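Asks: Below is the sequence, then the predicted model.
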Amino acid sequence: MSAPERIPPRSVTGAALLAEGELTVRGRIRDASNAALYCTVAHDGREATCVYKPVAGERPLWDFPDGILAEREVAAYEVSEATGWGLVPPTVLREGPYGEGMVQLWIEATPEAELLALVDAEEPEPGWKAIGFAEVEEGRTALLVHADDERLRRLAVLDAVINNADRKGGHLLPTADGPLYGIDHGVTFHVENKLRTLLWGWAGEPLTAEAVGVLEGLRNALSDGGELALRLARLLTAAEVEATRARVEALLASGKHPEPSGEWPAIPWPPV
């Protein structure tokens, strides 16, 4: 008997397997704030490892009263796919052993890839971007920096579009073969500006030509009757879809990465 075929992260076949395969719970991810189950999914000789987050295990959030976290996670994947950047692992909404939930392909991160650091300096070294100063012990601060990495810059644009309120370091998954993925997108798409992220290093800087082209594509896809607009309408409220469209327009109008508003903490806590 041959071993089951493993599915690469960026694979339409992988998304279909997540939606159609038999889901088997193998364990629970203990450090997750909501119920997150480590699973395998198998169908017709193919197999993948995945995360299953049942809606029944979600903790209600007072500031995200509309919809469910699982739908927002799938919506983030839909927007990521529309960019062509593939920054979110294949993610589907489906029935599982504990009811409807989000199922996402498991990504094996490369632990030695350093994307964040604390340094004893006033300015970042070449290859790094400053986030801000953090208190590391009583009376002592250090500069928090992230890598000046094009993959992170793309993710910063995606986060601005989906209004990510919780981009922590632990949500960044670099892989051995090159791609970088972002996970945990349950608190996204709010109609109010709630962008809270570690990726402020490009704040106020001009968007790249590539990013502008991607945003123009998103604008078309989010227009009335656009494919992405129709997909998001099944996952988000009409007001949230309209707010997403408005954020894309605002980014194109400014031509720059957004800056912190100063109205609330701009960095999530804890940052990792």
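Replies: Received, thanks. Numbers count the residues shown, from 1 in each chain.

Asks: only C-alpha atoms for contact and neighbour calcs from this point on.
Replies: OK.

Asks: which residues does the residue found closest to residue 41 once you drop the neighbours it is linked to in the chain contact?
Replies: Using Cα to Cα, 6 or more residues apart in numbering and skipping residues adjacent in sequence, the residue nearest residue 41 is residue 23, 4.5 Å away. Residues near residue 23 by Cα atoms under 8 Å, 6 or more residues apart in numbering: 39-42, 96-97.

Asks: Between all of those, which two are at the greatest distance?
Replies: Farthest pair in the contacts of residue 23 (Cα to Cα) is 42 and 97. Separation: 14.2 Å.

Asks: neighbour count winner among those two?
Replies: Neighbours were counted for residue 42 and for residue 97 using other Cα atoms under 10 Å; residue 42 has more, 19 against 12.

Asks: give me the element that one is part of.
Replies: strand 37-43 (DSSP states H and E).

Asks: and that strand, how far from the chain's centre?
Replies: 21 Å (Cα atoms, centre = their mean, to the nearest Å).

Asks: Following element in sequence after that strand, please.
Replies: Criterion used, DSSP H and E; the element after strand 37-43 is strand 46-54.

Asks: Packing partners of that following strand?
Replies: Helices and strands touching strand 46-54, by 3 or more Cα pairs under 8 Å, 6 or more residues apart in numbering; DSSP states H and E, are strand 5-6, helix 12-20, strand 37-43, strand 99-105.

Asks: Put this next to the previous one:
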Amino acid sequence: MPSPGADMHGSGDALLSGELELLGRITTASNATFLASIHGTRVVYKPIAGERPLWDFPDGDLAGREVAAHLVSEAFGWNVVPRTWLRDGPAGEGMVQLWQECAPDEDPVDLVAADAVPDTGWRHVLDGSDENDEEVSLIHEDSAALRRMAVFDIVVNNADRKGAHVLPVEGGHRYGCDHGLTFHTEHKLRTVLWGWMGEPLTPDELAGVARVQDALAGDLGEALSSLLTAQEIAALGERCDRLRSAAVFPEPQGPMPAVPWPLF
């Protein structure tokens, strides 16, 4: 498995140790989040010192969970999470992730008028009312890329898959970002990607879950041991086992909200 800091273009050492220059703050994020550059490579930098404490995620830090999510993404082999690693920066140690330029005019997750839901190519999630009391529907693409992201979210127990956390890039690939609220031992799945509830997983999707489960017994489990608790790693393996046994996309469960708020 590649190391968290290894870059696909062979500049891993530079990304790990090169000067991290802040370009600006991303003000839409709830925690301190910066656009930065390392020798001309744009990255997102989230210092641990800028994290807000969360009562239901008391163990470790959110930056470590983001790195753990990338490692699980690598084990899946689907490239769901951009390359992510821990390193020092102007505000101390934090998560660094390769910046992704989003394709213009592409919205894999969208709100549309309730009477304008497309017949094909999209999945309906829920209905509601907007600020003008107009009926609207939450929809998302019916694509292999988003199906894989939904499977990934189930496995890592993602509590915050907002629409804005799906990054559309040229060529149809979709990246997921903001994975700090993951790997809880209790069920926390909150996502906008509910469009396949109850439908069977494909052989490819089940094979991806199996790869993660197998990797937990080796390099992945070892790498996660410095980022997550032993209980969280065990719960990750149990989620893989349950998903492979059920072999279908789950439905919402328990009293907690099934979608994050705000949706985007």
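Replies: Looks like it arrived, so ask away. What you see is a predicted model; the values in this text were computed from it and never measured.

Asks: Identify the residue of structure 2 aligned to the residue nearest to residue 41 of structure 1.
Replies: In structure 2, the residue matched to residue 23 of structure 1 (TM-score structural alignment) is residue 20.

Asks: swap in residue 166 of structure 1?
Replies: Checking TM-score structural alignment: residue 166 of structure 1 goes with residue 160.

Asks: show me the contacts for that match.
Replies: 178-179, 181, 189-191, 259-260.

Asks: Which member of these is positioned nearest residue 149 of structure 2?
Replies: Closest approach to residue 149 of structure 2 among these (Cα to Cα): residue 191, at 10.5 Å.

Asks: In the stretch 1-150 of structure 2, what residue spans correspond to strands?
Replies: According to DSSP state E, counting those that start in this stretch, the stretch 1-150 of structure 2 carries its strands in the segments 20-25, 34-38, 41-47, 84-87, 94-98, 109-113, 122-129, 135-141.

Asks: Let me see the contact set for residue 170 of structure 2.
Replies: For residue 170 of structure 2, the contact set (Cα under 8 Å, 6+ apart) comprises 102-103.

Asks: Now check structure 2 for the residue matching residue 125 of structure 1.
Replies: Per TM-score structural alignment, residue 125 of structure 1 is aligned with residue 119.

Asks: residue boundaries of the helices in structure 2?
Replies: Ranges of helices in structure 2, per DSSP state H, are 12-17, 62-76, 144-156, 203-215, 219-224, 230-246.

Asks: Of those helices, which stretch is the most buried?
Replies: Comparing these by mean neighbour count (mean count of other Cα atoms under 10 Å), helix 62-76 ranks first with a mean of 25.

Asks: name the helices or strands packed onto it?
Replies: Using 3+ Cα pairs under 8 Å, 6+ apart, helix 62-76 of structure 2 sits against strand 84-87, strand 94-98, helix 144-156, helix 203-215, helix 219-224.

Asks: Read off where that helix ends up in structure 1.
Replies: With TM-score structural alignment as the criterion, helix 62-76 of structure 2 aligns to 69-83.

Asks: average gap between the matching stretch and structure 2?
Replies: Taken over the aligned residues, the distance from stretch 69-83 of structure 1 to structure 2 averages 0.4 Å (mean Cα distance after the TM-score superposition for structure 1).

Asks: need the contact list for the closest residue to residue 84 of structure 2 other than its chain neighbours.
Replies: Counting by Cα to Cα, 6+ apart, residue 84 of structure 2 lies nearest to residue 97, which is 4.3 Å off, once chain neighbours are set aside. For residue 97 of structure 2, the contact set (Cα under 8 Å, 6+ apart) comprises 43-45, 82-85.

Asks: for residue 22 of structure 1, same thing?
Replies: Contact analysis of residue 22 of structure 1 by Cα under 8 Å, 6+ apart lists 41-43.

Asks: ok, these in structure 2: which stay?
Replies: Mapped onto structure 2 and checked by both residues aligned by TM-score structural alignment, their matches' Cα atoms under 8 Å, the contacts of residue 22 of structure 1 keep the contacts 41-42.

Asks: quick one: which of the contacts of residue 22 of structure 1 is nearest residue 134 of structure 1?
Replies: Nearest member of the contacts of residue 22 of structure 1 to residue 134 of structure 1, counting by Cα to Cα, is residue 41, at 41.4 Å.

Asks: Distance check, the residue mapped onto residue 45 of structure 2 from structure 1 against residue 204 of structure 1.
Replies: In structure 1, the residue matched to residue 45 of structure 2 (TM-score structural alignment) is residue 52. To residue 204 of structure 1, residue 52 of structure 1 is 37 Å away according to Cα to Cα, to the nearest Å.

Asks: of the two, who's got more company?
Replies: Between residue 52 of structure 1 and residue 204, residue 52 has the larger neighbour count (other Cα under 10 Å), namely 34 against 14.
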